[in-house]
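Enquirer: The sequence and its predicted three-dimensional model are supplied below.
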Amino acid sequence: MAKPVITIEVVYAAVERQRLLEMTVAEGTTVRAAVLASGLNADFPELDLASCPVGIFGKQVSDPEERLLQAGDRIEIYRPLLADPKEIRRQRAARAAEIKRLNQSS
């Protein structure tokens, strides 16, 4: 007897374009297996589907090789950050402090 199937979505958004793919997979499929089966690396050659960070509905999945999918799950493939958010905040705070210092000395 064939395994039951579930419907999921796999999404990836590059800077200039995005792709949403609806897929049917066998019940018991892992997140990583679905990402690999999506074939999105054909449209986005920069993607390393075997190791890219992924999430489900905005929450990062720490063990995509183990996490089993449920019907209706939306797998999101994450891009690497271009800049460290903590460093950006530090730089912004330093600029604001410098402006404040300059305004007080005027």
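Expert: That came through, no problem. Numbering: from 1, shown residues only.
Enquirer: rest of the way, CA atoms for contacts and neighbours
Expert: OK.
Enquirer: residue nearest the centroid of the protein?
Expert: Of all residues in the chain, the one closest to the mean position by Cα atoms, centre = their mean is Y78, 2.1 Å from it.
Enquirer: State the distance from it to R67.
Expert: Look at Y78 and R67: by Cα to Cα, to the nearest Å, they are 17 Å apart.
Enquirer: ok, now V10?
Expert: 15 Å.
Enquirer: Between those two, which has more neighbouring residues?
Expert: Set side by side, V10 and R67 give different neighbour counts by other Cα atoms under 10 Å, the larger being at V10 (23 against 15).
Enquirer: next, the one to line up against it:
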Amino acid sequence: MQITLCRVDASGATQADITLAEGARVEDAIRAAGLAPETLPEGTGIALWGRRAMLETALRAGDRVELCAPLLVDPKEARRQRALRQGDVRQVTCGRHGSRRKLAD
């Protein structure tokens, strides 16, 4: 059966078409791509068509296995830091009516 293995990391995205025997698992696909599951960075996400998968998950023909690098920063924390850097935006944005109406302090 034919599957696609996609890998996203700091260097970019790669895609490889792999042929496996029927009944293959995600772990088999990773090994066939020349990677060892135990050497993947801690926190690497494994997904089938964008849905979380485990190494033991069985594959079907045409599946897309995705290996995603772990997040470097918590998205909620990144948003909080951006908001702090921007400061108070009420003085910058006057709303849709220009400056005729004052925003509440």
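Expert: Ah, there it is. Not measured: the values here are computed from a predicted model.
Enquirer: Any idea what the TM-score is?
Expert: Structural agreement between the overlaid chains, expressed as a TM-score with TM-score structural alignment, normalised by the length of structure 2, amounts to 0.68; 90 aligned residues with a Cα RMSD of 2.7 Å.
Enquirer: all helices of structure 1, in order?
Expert: Counting by DSSP state H, structure 1 forms helices over residues 31-38, 85-105, given from the N-terminal end onward.
Enquirer: Identify the residue of structure 2 aligned to the residue nearest to the centre of structure 1.
Expert: Alignment note: Y78 of structure 1 maps to C68 in structure 2; criterion TM-score structural alignment.
Enquirer: list the contacts for that match?
Expert: C68 of structure 2 makes contact with R7, V8, D9, T44, G45, I46, according to Cα atoms under 8 Å, 6 or more residues apart in numbering.
Enquirer: List the contacts of whatever residue of structure 2 lines up with L20 of structure 1.
Expert: Taking TM-score structural alignment as the criterion, the aligned counterpart of L20 of structure 1 in structure 2 is Q15. Under the criterion of Cα under 8 Å, 6+ apart, the contact list for Q15 of structure 2 reads T4, L5, C6, R7.
Enquirer: Which of those sits closest to L20 of structure 2?
Expert: Lowest distance from L20 of structure 2 to the contacts of Q15 of structure 2 (Cα to Cα) belongs to T4, with 10.4 Å.
Enquirer: thought that closest one was touching T14?
Expert: No: the pair T4 of structure 2 / T14 is not scored as a contact, 10.3 Å apart, by Cα atoms under 8 Å.
Enquirer: Who has more neighbours out of these two?
Expert: Using other Cα under 10 Å as the criterion, T4 of structure 2 and T14 rank with T4 on top: 19 against 12.
Enquirer: I'd like to know how far that one sits from E22 of structure 2.
Expert: To E22 of structure 2, T4 of structure 2 is 15 Å away according to Cα to Cα.
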